[in-house]
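Enquirer: I'll drop the sequence and a predicted model, then ask my questions.
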Amino acid sequence: MRDVMFGTTTKTPLNDTCPDFDPTAGELFETIGDHPGVISILVVCTIITIIECILFCEAAHYVASTIPYTDRRNCIIWILGIYPVFCLTSLLGLYIPRSAVLCNLTASVYFSVCLYQFFVLIIDYYGGHDSILLQMSNIEVSLRSPPIGCFFPCLPTFKMTEKNLLRIKIAVFQCALIRPFVLFVTEVLWLNGTYVPGSLASDEAFLYVNIITLTSTIIAIYAFIMFYRASREPLHGFKLTPKFIVVQLALICSNIQIIFLGILVLTDVIPCDDPFPTDSRHNRWQCLILTLESAIIFPFVLKFFRTRNGNIVSILGNGRVKEIKEGASLLRKSYSSSSISGNTYVTL
């Protein structure tokens, strides 16, 4: 018999009374009075989302009016939007339970684009493509970086050449391309009824979608960590470490956390009980947890990205601007007409 609030019941190995469908929005609000836990969750998450959206609008206006460099300004605004977008997509997933899968995937896609935007932002901190090659020409970039290379201490180091920089760019950018494609395929399979969230059976698309997602994400973050570790010293005036941490936390929260929630649901560690008593409850738990995490982390995002301190820095020295090769344009005026050697950092 169909439960109006929580969908059609089905039998599972761990729980023979757990409904297999989330309720529609109409069904949710018809019986929401019987579920005070759901009311509390919706109220708290709505308040958090409204506050974060207001703070994001203010921060975006501040950045647009105080950061003079267009590329840098755009990248920072993209990154500032990570956690507000997480809140918005999660809130939709809570109000419209059957959209939770799509909402979580959309949040993950947005983050994939922002990961590349953060990579572009670091290049902009250097002063552009030519400048990064000059400043990193004597830096050894180690392949022994987490989350992959740290298990292989025999891996060598390499110099940052134009070809190697291109390889790192591709490794990061592929995540921003593959994730939307995987989302499109997932939507098609979901509408066709062949995508069952949480099912790890070998004949189910869910398993392979997550393998592709994890592989793409790990490759991107591996390349990014290599680049970040090599950039800490040259860009010490830009406060790169805390910025990197808040972006890494977004990666864990949006792409990796939901997989562990799915495993906890499959093993019945998260029982089929209020406030989300359905087989696909891990998607709605992800929406709730992601909203609460965003409320905690977003103030730190504002602290390090909504500011001129650490985002507008000139690289000063003695002499004239060095050019990488014949015909290369001068480094951006914001970085002064000076030599890159003997850098000191001055916040404007």
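Expert: Ah, there it is.
Enquirer: drop to CA atoms for contacts and neighbour counts, all remaining ones
Expert: Fine.
Enquirer: So residue 185 versus residue 191, what's the distance?
Expert: Distance, residue 185 to residue 191, using CA to CA, to the nearest Å: 10 Å.
Enquirer: Ok, residue 137 next?
Expert: On the measure of CA to CA, residue 137 and residue 191 end up 51 Å apart.
Enquirer: And for residue 53?
Expert: Distance, residue 53 to residue 191, using CA to CA: 31 Å.
Enquirer: which of the two has more neighbours?
Expert: residue 53 (17 against 9; other CA atoms under 10 Å).
Enquirer: got the contact list for that one?
Expert: Residues near residue 53 by CA atoms under 8 Å, 6 or more residues apart in numbering: residue 84.
Enquirer: pretty sure it is in a strand, no?
Expert: No: with DSSP: H, G, I helix; E, B strand; the rest coil as the criterion, residue 53 is helix rather than part of a strand.
Enquirer: what are the ranges of the strands in the chain?
Expert: Counting by DSSP state E, the segments of the chain that form strands are 2-3, 7-8, 140-142, 157-159, 313-316, 344-347.
Enquirer: Return the residues in contact with the nearest residue in space to residue 254 that is not next to it in sequence.
Expert: With sequence-adjacent residues excluded and distances taken as CA to CA, 6 or more residues apart in numbering, residue 254 is closest to residue 108, at 5.4 Å. Residue 108 makes contact with 179, 254, 255, according to CA under 8 Å, 6+ apart.
Enquirer: adding another structure so you can compare the two:
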Amino acid sequence: MPVNIENSTTVSQKQDFMDLIYDTAVKLISGTFLNCSHNPVEIPKSGDFLSKLDTTYLLALIICSVICIITVIMCLIHVSYVYIYVTNSNRRFFILYLAGTAPFCSIAALGAMIAPRIWFLSHILSFFYFSIGLWLIICLMMHIVEGRQAVVKKMSEKNSKINLQTPPFCCVFPCLPKFSMETKKIRILEAMVFQSPCIRLIATLLSLALAFEDPLGSGVALKIIDFLTLPSLLLGIYGCHILVTTISKLEELMPFRYIAVFRILDIFFMFYGTQQPVFDFIARIGVFKCGNILPPLESAFFWKNALIVIESFIVSLISTILLKPSRSALFDKYPSVRSVVSSTIEKS
């Protein structure tokens, strides 16, 4: 009998432990550790929210509005330079889209700060914009190096191989092999990148349908969709890194400062992608207390969007400094660039 009692106690403890883990997981995914039932706050409409702003929220909104305006002004300057100094229409389109990443995210984030109910729309649209940017930055690189066959020819002359030891899987599989350069393999890598915006488009449309159909009860379903599309995103990023790591060794890319363009987008995307789950997590564990203006989760996303506005400004500023026409051969009509490009061609 004592043995049976001891065994039943152990089983009961294990069951209690499993129940605790389950309840904790549910709270982290769809609930919260905070109990705000004594002062429940619904997500306000933009008009009600703006009329109840305290000093902290008002100051943050004013500062972010000014920063967003400056970011948009810098974007307009970038656009004017692209139209004036970039000859090829395809290259111009690629550069314009990539140059619009920071202002697009800034405007979307500021809109979500003003209207808290649209934070989800702001997030998924910006994420979709980024996923297209991954594909277009590969298109820009292939346009600069004049296509797949030219890449294979030039890389084969140098006996270069396709290196699979790149993020995000280089640390997980350190013994990945290297492959010879072939047009077919480049097409496969391009398809890895291209599938990401395609899957993201489907996920975006499905998420919007669920959010509009059931704004309050679709939280878990939206997280499941995000989780299911994660392998597609990682595969796209992986293919993008393989292509850039392999092809960026060509001397033709040096005067274009292509690596700077790629790193700016890559790091910006990394910060943007990690902030959403981080702020979601810290809001659910109770870092953002029960407030009088916004619920804890929406309060967390307000400050996350404020951070995105600041990051977008920094990205635009860095892009302005590193990629000004006098430094990058992307602006082929700029006077000082022609001599740089011609000297590079002569050396190669």
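Expert: Everything's here; your move. Treat the numbers as computed from the prediction; the structure is a model and nothing was measured.
Enquirer: I'd like the TM-score for the two structures, please.
Expert: The TM-score (TM-score structural alignment, normalised by the length of structure 1) is 0.79; 304 aligned residues with a CA RMSD of 2.6 Å.
Enquirer: could the strands of structure 1 be laid out in TSV, adding distance to residue 223 of structure 1 and mean neighbour count?
Expert: Converted to TSV, the strands of structure 1 look like this (distance: least, CA to CA, whole Å; neighbours: other CA atoms under 10 Å):
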stretch	distance to residue 223 of structure 1	mean neighbour count
strand 2-3	48	12
strand 7-8	44	18
strand 140-142	10	17
strand 157-159	13	13
strand 313-316	25	21
strand 344-347	26	14
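Enquirer: could I get those as a markdown table with distance to residue 229 of structure 1?
Expert: Formatted as a markdown table, the strands of structure 1 follow (distance: least, CA to CA, whole Å):
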| stretch | distance to residue 229 of structure 1 |
| --- | --- |
| strand 2-3 | 53 |
| strand 7-8 | 49 |
| strand 140-142 | 8 |
| strand 157-159 | 12 |
| strand 313-316 | 19 |
| strand 344-347 | 19 |
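Enquirer: out of those strands, which comes closest to residue 269 of structure 1?
Expert: Nearest to residue 269 of structure 1 among these is strand 7-8; the distance by CA to CA comes to 21.6 Å.
Enquirer: Give me the spatial nearest neighbour of the alignment partner in structure 1 of residue 234 of structure 2, chain neighbours excluded.
Expert: When structure 1 is aligned by TM-score structural alignment, residue 234 of structure 2 is paired with residue 218. Spatially, and ignoring its direct neighbours in sequence, residue 218 of structure 1 is nearest to residue 147 (7.2 Å; CA to CA, 6+ apart).
Enquirer: Tell me if I'm right that that neighbour and residue 217 touch.
Expert: No: counting by CA atoms under 8 Å, residue 147 of structure 1 does not reach residue 217; the two are 10.7 Å apart.
Enquirer: returning to that earlier point: ok, the aligned partner of the residue nearest to residue 254 of structure 1 in structure 2 to residue 267 of structure 2 distance?
Expert: Using TM-score structural alignment as the criterion, residue 108 of structure 1 maps onto residue 127 of structure 2. Distance from residue 127 of structure 2 to residue 267 of structure 2, counting by CA to CA: 14 Å.
Enquirer: Could you find the counterpart of residue 148 of structure 1 in structure 2?
Expert: Under TM-score structural alignment, residue 148 of structure 1 pairs with residue 169 in structure 2.
Enquirer: What's the local residue count around that match?
Expert: 14.
Enquirer: Please, where are all the helices along the stretch 201-348 of structure 2?
Expert: Taking DSSP state H, counting those that start in this stretch as the criterion, the stretch 201-348 of structure 2 carries its helices at 219-247, 258-284, 296-322, 335-347.
Enquirer: Tell me which residues of the last one come out buried.
Expert: Of the residues in helix 335-347 of structure 2, those buried by neighbour count under the rule 16 or more other CA atoms under 10 Å are 337, 340, 341.
Enquirer: now do the longest one
Expert: Applying a neighbour-count criterion of 16+ other CA under 10 Å, one finds 219, 222, 226, 229, 232-247 buried in helix 219-247 of structure 2.
Enquirer: Any figure for the gap between residue 94 of structure 1 and residue 254 of structure 1?
Expert: From residue 94 of structure 1 across to residue 254 of structure 1, the span is 16 Å (CA to CA).
Enquirer: so residue 287 of structure 1 touches residue 97, yeah?
Expert: No: if you go by CA under 8 Å, residue 287 of structure 1 and residue 97 don't touch, sitting 9.8 Å apart.
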